[in-house]
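Novice: after the sequence you'll find the predicted model.
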Amino acid sequence: MTTLYGIKNCNTVKKARKWLEGNSVAYTFHDFREHGLTEQQVNEWLEVLAPEVLINKRSTTWKQMSDSDKAKVDAGDIAAIAAANPTLIKRPVLATGDSLQVGFKDSDYAGLLL
């Protein structure tokens, strides 16, 4: 099963969804804002992805976070902070049965899904 994680009004997520639909790839969309994320989900991603790949330190959410929460993330206590603030996650996250892809590049999606 392929799942695309993100927020529906993100332009990059929109591009990824358009690509998936245009290439007839069956997928489920999980909106962070509507459905949230669990600490367990974030921890599973962190088993595969480096924190700097998953966390978007250029996001508005990061910039508005308290220094103490930023320090927790930098110290590796990422799951609880990211689950509470899912817009910290770089978007989109594409999960296929055995792989994760962060961000969207049509060539990467084609190599993974076609």
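Specialist: That came through, no problem.
Novice: every contact and neighbour count from this point should use C-alpha atoms.
Specialist: Fine.
Novice: how about the residue nearest the centre of the chain: what's its closest non-neighbour residue?
Specialist: Nearest to the geometric centre of the chain sits Val93, at 3.6 Å (Cα atoms, centre = their mean). Leaving aside its sequence neighbours, Val93 sits nearest to Val102 (Cα to Cα, 6 or more residues apart in numbering; 4.6 Å).
Novice: Ile7 now?
Specialist: Asp31 (4.9 Å).
Novice: distance check, that neighbour against Leu49.
Specialist: Separation of Asp31 from Leu49 (Cα to Cα, to the nearest Å): 20 Å.
Novice: also this one, for the comparison:
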Amino acid sequence: MLNIYGIKNCDTMKKAFRWLDEHQVEYQFHDYKKEGVNAELAAAWVAKLGWEAVINKRGTTWRKLTDDVKDNMSESNAVTLMLEQPSLIKRPLIVKNEEVYLGFNAEHYAQTLI
């Protein structure tokens, strides 16, 4: 079974849920808005993938940050911000075994999640 992290009402999350359901892939969903983010997991994701990959720079949450915060981003700052504002985390974030996958890509899902 895999774990999928994100926000339930996100359009990209809905695509991922639909794909997983259609392909009968069992998953456990963790909603950032309701359950928050675990500091250990956030730090592990950033350590494994880099903060540049994990933080969604396209979203409104990123755009609302001050230039000073954006310009001084580091791994530790990213983890702190992820805990305070989980909407900054790129969605969906999928963990299967020890691997972490970001975003929705049906072709990539077919190769790695089934």
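Specialist: It's in. Just so it is clear, the structure is predicted and the values come from calculations on it, not from any experiment.
Novice: which parts of structure 1 are helices?
Specialist: 11-22, 32-35, 39-48, 51-54, 60-64, 67-74, 78-84, 106-113 (DSSP state H).
Novice: which of those is buried the deepest?
Specialist: helix 78-84 (a mean of 19; mean count of other Cα atoms under 10 Å).
Novice: what sits against Asp31 of structure 2?
Specialist: Residues near Asp31 of structure 2 by Cα atoms under 8 Å, 6 or more residues apart in numbering: Tyr5, Gly6, Ile7, Lys8.
Novice: in structure 2, what range does stretch 88-98 of structure 1 match?
Specialist: Mapped onto structure 2 using TM-score structural alignment, stretch 88-98 of structure 1 covers residues 88-98.
Novice: quick check: buried residues in the matching stretch?
Specialist: Neighbour counts using 16 or more other Cα atoms under 10 Å place Leu88, Ile89, Lys90, Arg91, Pro92, Leu93, Ile94, Val95 of stretch 88-98 of structure 2 among the buried residues.
Novice: which residue sits farthest out from the middle of structure 2?
Specialist: Outermost residue of structure 2 (Cα atoms, centre = their mean): Asp68, 23.5 Å.
Novice: separation between it and Cys10 of structure 2?
Specialist: Relative to Cys10 of structure 2, and taking Cα to Cα, Asp68 of structure 2 is found at 28 Å.
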